[in-house]
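Asks: Below is the sequence, then the predicted model.
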Amino acid sequence: MSKLRKKYTKAEKLEIVKLSLSDDVQVTDLAERFGVVANTIYNWRSRYYKEHGIASGGQGVKKLSEEEQQIADLKKQLREAHLERDILKKAISIFSKSDGKFTGS
């Protein structure tokens, strides 16, 4: 016979997520205690992070302030400009070499 799943309210989920964020509590212990799978708690945590605009523990896309984003964009443009410059330098050196076939009269 299949086991009935308990529906958790938003407040209950929030409480479990807050408990899971403390350093001294293991998610697997919480999952066992509340009768859910550990992945469920991780999913609830993920939703909590998204709703509150919190960057998760080192994974995913890092949230940057407006100034940090502008600095990152400028650094990217600078890298691209250096790459273009290096390519043009190589092209100029290739085209400026005379191979001796065509000489001026």
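Replies: Received, thanks. Numbering: from 1, shown residues only.
Asks: make it CA atoms for all contacts and neighbour counts henceforth
Replies: OK.
Asks: Helices of this protein, residue ranges please.
Replies: In the chain, the helices defined using DSSP state H lie at 10-20, 27-34, 38-52, 66-96.
Asks: take the one below as the second:
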Amino acid sequence: MTIEQIAKDFGVHPMTLQKWLQRAAVEDGDRPGQTRAEGVELREARKRIRLLEQENEVLRRAAAYLSQANLPGKGSTRS
């Protein structure tokens, strides 16, 4: 049987069946590529990295602000 015959039996386009077979081969580890689980994990990791970068920036700005507030001569007039 050919891909075209099987696709016709399933009522799908041959390219759809071919993509399903390629995805199954990746999921089974027979072909290189990213599995769905790895894709989900990667998206979650990227989201976490963005959040940590934002938190880091807030802390950096807070530290800079607090170090300026604790400078000697606070309360004196500056020119």
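Replies: Done, it's in. Computed from a prediction, not measured in an experiment: that's the story for all the values here.
Asks: Superposed, what's their TM-score?
Replies: Here the TM-score for the pair of chains, by TM-score structural alignment, normalised by the length of structure 2, is 0.46; 51 aligned residues with a C-alpha RMSD of 3.3 Å.
Asks: if we can go back for a sec, let's have the helices of structure 1 in a markdown table, adding mean neighbour count.
Replies: Formatted as a markdown table, the helices of structure 1 follow (neighbours: other C-alpha atoms under 10 Å):
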| stretch | mean neighbour count |
| --- | --- |
| helix 10-20 | 15 |
| helix 27-34 | 14 |
| helix 38-52 | 14 |
| helix 66-96 | 11 |
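Asks: Which strand or helix spans the residue most central in space within structure 2?
Replies: Structure 2 has residue 43 as the residue nearest its centroid, 2.6 Å off, counting by C-alpha atoms, centre = their mean. Assessed by DSSP states H and E, residue 43 of structure 2 sits inside helix 36-69.
Asks: other SSEs contacting that helix?
Replies: Of the remaining helices and strands, none touches helix 36-69 of structure 2 by 3 or more C-alpha pairs under 8 Å, 6 or more residues apart in numbering; DSSP states H and E.
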